[in-house]
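Participant: Take a look and give me a structure for this.
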Amino acid sequence: MEDFLTLDNQLCFAIYETSSQFTKLYSKVLHPFGITYPQYLVLLALWEKDGLTVKEMGERLNLGTGTLTPMIKRMEANGWVKKERTNSDERKVYVFVQPKAIEEKDAINQSIASEVNTCNIELYEYEQLMSQLKVLHDKLMNRNNR
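Facilitator: Take a look at the predicted model:
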């Protein structure tokens, strides 16, 4: 094997480059809808389970409140989501999708699916990649939890 310590042989760099390309692909598709890739991730989480707290969303997306709070504020100003505080605990802020997010969901997902199809990733490849990435993620998490 070539020298392991070259840039081209680093798994972290290959993942970084691939992630960057996916982000560019998604950003291009999402731009006409007026949302960013991180905002799309927020919508995905809320489409799965509406009414998450900001804390729950942060845990789900692995984002801190310092990142989420201004992003959700922009999304609320643009009609994608709505924040609500509970009367029982003012610190708890729930986030709900708004009609705009429900109405645009299919169009957004169809645009993304269409663009991803241009990458010629077969279903079996997609499933294998997801499986391998989950295994890698779990190994890294287990290492960090020691």
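
Participant: drop to CA atoms for contacts and neighbour counts, all remaining ones
Facilitator: Will do.

Participant: Strands of the protein, start to end?
Facilitator: 52-53, 81-85, 93-97 (DSSP state E).

Participant: Could you check the angle the last one makes with strand 81-85?
Facilitator: I take that to be strand 93-97. Angle between the axes of strand 93-97 and strand 81-85 is 150 degrees (criterion: axes from the mean of the first three to the mean of the last three C-alpha atoms, to 10 degrees).

Participant: Now mean neighbour count too, for the strands of the chain, in CSV please.
Facilitator: Formatted as CSV, the strands of the chain follow (neighbours: other C-alpha atoms under 10 Å):
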stretch, mean neighbour count
strand 52-53, 19
strand 81-85, 17
strand 93-97, 20
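
Participant: One more sequence to fold, the one below, so I can look at both together:
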Amino acid sequence: MSIQNDYVIRKAVDSDLDEIKKIADSHKKELGFIRRPALARSIAQEELIVAANGVGIMGFIQYHHRRDEQTTLHNIVVVQSFRKIGVGQKLIQRLEAEAIAMDQNTILLKCPEDLDANEFYKSIGYSETNKETGKARSLIIWTKVLKS
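Facilitator: The predicted structure is shown next:
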């Protein structure tokens, strides 16, 4: 198996922080600026999952399980060289499984209207539920109902 396809999906740990921050900074156009303390807090709260291979972090997903049975997906990014091999989908599947195990009803996320990621969300079963004006660009609100 190639190193590109040989990876694990796991909770982020403190030693991942530098690499996660570097990936976030290299994707500012898509994610905006993500502060290092926010990433560290997500790691401490076990609300950051990474895809990692023998070389390093391939991508990550940052989220928050709210008390109202909704999980908010804040950020997801896969390094360009690891796209189109299922890494993003595996990160989402791990989040969905965790949310279901925590008795969450829905996952909600907002994605800038101009990003290709919107097609990804549609392709994995998320529904466009609304649009809103963001600070710099319009956002599409996506949701997925986990249980009826």
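
Participant: Quick TM-score on the pair, please.
Facilitator: The TM-score (TM-score structural alignment, normalised by the length of structure 1) is 0.26; 61 aligned residues with a C-alpha RMSD of 4.1 Å.

Participant: returning to what we had before: mind giving me TSV with the strands of structure 1 and columns for distance to residue 132 of structure 1?
Facilitator: Formatted as TSV, these follow (distance: least, C-alpha to C-alpha, whole Å):
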stretch	distance to residue 132 of structure 1
strand 52-53	29
strand 81-85	33
strand 93-97	32
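
Participant: and the helix or strand hosting residue 97 of structure 2, what other elements does it pack with?
Facilitator: Residue 97 of structure 2 is part of helix 87-101 when elements are defined by DSSP states H and E. The contact analysis (3 or more C-alpha pairs under 8 Å, 6 or more residues apart in numbering; DSSP states H and E) places helix 87-101 of structure 2 against strand 8-11, strand 48-52, strand 57-65, strand 70-78.

Participant: Need these in JSON lines (columns: distance to residue 140 of structure 2).
Facilitator: Supplementary listing: these in JSON lines, determined by distance: least, C-alpha to C-alpha, whole Å:
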{"stretch": "strand 8-11", "distance to residue 140 of structure 2": "27"}
{"stretch": "strand 48-52", "distance to residue 140 of structure 2": "22"}
{"stretch": "strand 57-65", "distance to residue 140 of structure 2": "17"}
{"stretch": "strand 70-78", "distance to residue 140 of structure 2": "13"}
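
Participant: Quickly compare those strands and say which is most buried.
Facilitator: The highest mean neighbour count among these, using mean count of other C-alpha atoms under 10 Å, belongs to strand 48-52: a mean of 24.
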